[in-house]
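1. Here's a sequence, model it:
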Amino acid sequence: MSLTNFDGSSPRWKWVGLRNYLELFNDGDAWGALGRTLAFTAIVVPLSVAGALGLAIVINRRLRAVGLWRTVFFLPSVVPVVAMAIMWKLVFNKDAGILNAILGVAGVQPVNWLVDPTVFYALIILMLWGLGGGMVIMLAALQGVPVELEEAAVVDGAGRWTVFRHVTVPMISPILFFQVITGVIGALQIFVQPLLLTNASGIAGAGAVPESNRMYMVQVYQEFFLSNRFGYGSAMLWIFFLIVLGLTLVLLRSSRSWVHYEVDTDAEREGATR
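-> Sure, this is the predicted structure:
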């Protein structure tokens, strides 16, 4: 389809070869959307992984009503995305939103969160609200770290931070890698949240997305269903697939230097043999 000018309905389409790809390489809107998506990913993924790990460390301690706290932190991750977006639209409302009400107590003037450029930060806050899923995975990883190793490090004179950095983190590094790589893939494909944060709905809502939140998949959706350019949209998706694949391979390659497995990998065994 990416090699045609198919519009989604008309039988009168023809083969155009690489024309869609050549047009894409000169499309400033598409590359701008890709740049915003990469910036969003670079901000959200580290904050999400660090936030989930921080919550897991807190919950992993012996606290009163720890089961209740785990439930409280986990619940946001199971809220349907549509309900979550509607709720946060109310929170970010300029005139009646609770966020501006809290800021008003501190003497801050009301902020119009759902317009450029602040809507980008509103989207980041919305995404960070659901850290509970990652927290559960991190908690399982922390509980799998052998206590004997940490106690041995303490006996050798290591402080709490040293134990965490040189014992705990290497032991949970495969889980951290899993969270990073799935977080990157998920953040790059973000679509529903920026679309639902607009004041419009339906297919026309894609055209009303503020520029700061016009991510790559929103741009693809607009090409498909507003401009009826199925061939061009397909070309955008193929290029996007190659970008996601490339970033994934880079992460896999970099994992050799910071991810430590309890069982030697084939590459490590081959290197040791040589």
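2. from here on, contacts and neighbour counts on C-alpha atoms
-> Will do.
3. what about the closest residue to Leu47 other than its chain neighbours, distance to Leu249?
-> Computed as Cα to Cα, 6 or more residues apart in numbering, the closest residue to Leu47 that is not its neighbour in sequence is Leu128, at 7.6 Å. Relative to Leu249, Leu128 is positioned 25 Å away (Cα to Cα, to the nearest Å).
4. The two: who's more crowded?
-> Counted by other Cα atoms under 10 Å, Leu128 and Leu249 do not tie: Leu128 has more neighbours, with 18 against 13.
5. quick one, what contacts that one?
-> Residues near Leu128 by Cα atoms under 8 Å, 6 or more residues apart in numbering: 44, 47-48.
6. same question, Gly67
-> Contacts of Gly67 (Cα under 8 Å, 6+ apart): none.
7. Can you verify it is assigned to a helix?
-> Yes. Under DSSP: H, G, I helix; E, B strand; the rest coil, Gly67 falls within a helix.
8. Against Ala200, how distant is it?
-> Taking Cα to Cα, one finds Gly67 at 40 Å from Ala200.
9. now Phe25
-> From Phe25 to Ala200 the distance is 30 Å (Cα to Cα).
10. how about stretch 37-46: buried residues?
-> For stretch 37-46, the neighbour count (16 or more other Cα atoms under 10 Å) marks 37-38, 40-41, 44-45 as buried.
11. compare with the first, here's sequence two:
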Amino acid sequence: MARRNWSRYPRKPFYLFVGPWVLGFLLLTAAPMVYAFAVSLTNFDGSSPRWRWVGLRNYVELLGDDDAWAALLRTIGYTAIAVPLSVAGSLGLALLLNRRLKAVGLWRTIFFLPSVVPVVAMAIMWKLVLNRDAGILNSILSVANVPPITWLVDPMAFYALIILTLWGLGGGMIIMLAALQGVPPALEEAARVDGASRWKVFRHVTVPMISPVIYFQVCTGVIATLQIVVQPLLLAETNSISGVGQVPQSTHLYMVQAYQEFFVSNRFGYGSAMLWVFFVVILAFTLLVQRSSRMWVHYEVDSDAER
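-> The predicted model follows:
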């Protein structure tokens, strides 16, 4: 049988299709990052033309900034709690809505809708819900004779932020639901025939089959959660977003601290240094998750065996 001759595609269509992405990456990502790094080596305040080159002084100062390190530790702690709860909650909802239920499409829509609400509207809505005097949550708790809870100040502000984060589980639920529906029913049925319980089928068949999707959820969740900034600012009991100094200490995360350096202290050089260091931190956590995936993520095709 004659071997089929494959003709090589012309280069012009390739560059035509990738050109918009490459152009957008260079102008909207690469160039701003280079500019931010250059600013981090100066004492630029955002408006005054009187700025000068300071070299690595901002980075040296950052190493001794106790407030920045405390904010970073709070951010890591928040991520360590929010990401597992988000992934587990998304998977739990997906398992619940993967069954043959009445009006299952309606229930899926109801749980998915919060994830498409703009983050600013969501934060303002929850700020009203969690209000101590007029919030609906305290009104419900008052029926059980629970005294009003000040959700938006320490120490409850941290839990309020967790509630706000978990309210948008619908997006992850849809991804998990798609993964569950891609699991071959024959594998689960074979495990049941061999005497495996539902828990063992879920643990040894379902979870390994959807582990690449779980890995995707964990990786993107870590990146997004570490960078959270709008929600803590809007949940703070202030009249405007510029009142970042009144953000409770428990929700004063690293990006909130960077925001304060930029728009409250007008230290654009120091704030840019903070962001570049945070970029390295996020990259390190992402690589850590990626390396750990070798121990618990299972693919249908073993790439190592193929090589």
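12. Now the TM-score, please.
-> TM-score of the superposed chains, computed with TM-score structural alignment, normalised by the length of the first structure, equals 0.96; 269 aligned residues with a Cα RMSD of 1.0 Å.
13. Which members of the contacts of Leu128 of the first structure are positioned in helices?
-> Among the contacts of Leu128 of the first structure, DSSP state H puts 44, 47-48 in helices.
14. which among the residues you listed gets closest to Phe6 of the first structure?
-> Val44 (35.6 Å; Cα to Cα).
15. Just give the nearest non-adjacent residue to that closest one, would you?
-> Ile124 is the one closest to Val44 of the first structure (Cα to Cα, 6+ apart), at 6.5 Å.
16. burial measure for the one you found, as a count.
-> Around Ile124 of the first structure there are 17 residues (other Cα under 10 Å).
17. Can you find the partner of it in the second structure?
-> Taking TM-score structural alignment, the alignment pairs Ile124 of the first structure with Ile162 from the second structure.
18. ok, that match to Ile149 of the second structure distance?
-> Taking Cα to Cα, one finds Ile162 of the second structure at 16 Å from Ile149 of the second structure.
19. Over to Leu233 of the second structure?
-> Applying Cα to Cα to Leu233 of the second structure and Ile149 of the second structure gives a distance of 20 Å.
20. Could you check which of those two has the larger neighbour count?
-> It is Leu233, of Leu233 of the second structure and Ile149, that has more neighbours when counted by other Cα under 10 Å, with 26 against 17.
21. residue in the first structure matching the more buried one?
-> So, by TM-score structural alignment, Leu233 of the second structure is matched to Leu195.
22. Just give me the mean distance for the helix or strand that match falls within relative to the second structure.
-> Element membership of Leu195 of the first structure, judged by DSSP states H and E, is helix 192-196. Its aligned residues in the second structure lie a mean 0.5 Å from helix 192-196 of the first structure after superposition (mean Cα distance after the TM-score superposition for the first structure).
23. go on, stretch 173-185 of the first structure?
-> Counting by mean Cα distance after the TM-score superposition for the first structure, stretch 173-185 of the first structure comes out at 0.2 Å.
24. Also stretch 39-48 of the first structure?
-> Per aligned residue, stretch 39-48 of the first structure averages 0.4 Å (mean Cα distance after the TM-score superposition for the first structure).
25. Assign the residue nearest in space to the middle of the first structure to helix, strand or coil.
-> In the first structure, the centroid-proximal residue (Cα atoms, centre = their mean) is Ala187; its distance is 3.0 Å. Recorded secondary structure, Ala187 of the first structure: helix (three-state DSSP).
26. do you know how far it is from Ala101 of the first structure?
-> Taking Cα to Cα, one finds Ala187 of the first structure at 30 Å from Ala101 of the first structure.
27. go on, Val184 of the first structure?
-> For Val184 of the first structure relative to Ala101 of the first structure (Cα to Cα), the value is 34 Å.
28. Could you do Ala33 of the first structure as well?
-> Separation of Ala33 of the first structure from Ala101 of the first structure (Cα to Cα): 32 Å.
29. Show me the helices in the stretch 51-200 of the first structure, by range?
-> 66-74, 81-91, 98-105, 118-128, 132-143, 147-155, 160-163, 169-188, 192-196 (DSSP state H, counting those that start in this stretch).
30. Save these as a markdown table, and put in distance to Ile239 of the first structure too.
-> A markdown table is the format used below for these (distance: least, Cα to Cα, whole Å):
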| stretch | distance to Ile239 of the first structure |
| --- | --- |
| helix 66-74 | 35 |
| helix 81-91 | 27 |
| helix 98-105 | 39 |
| helix 118-128 | 24 |
| helix 132-143 | 29 |
| helix 147-155 | 46 |
| helix 160-163 | 43 |
| helix 169-188 | 13 |
| helix 192-196 | 20 |
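31. Out of these, flag the one nearest Leu245 of the first structure.
-> Across the helices of the stretch 51-200 of the first structure, closest to Leu245 of the first structure is helix 169-188 (Cα to Cα), at 9.0 Å.
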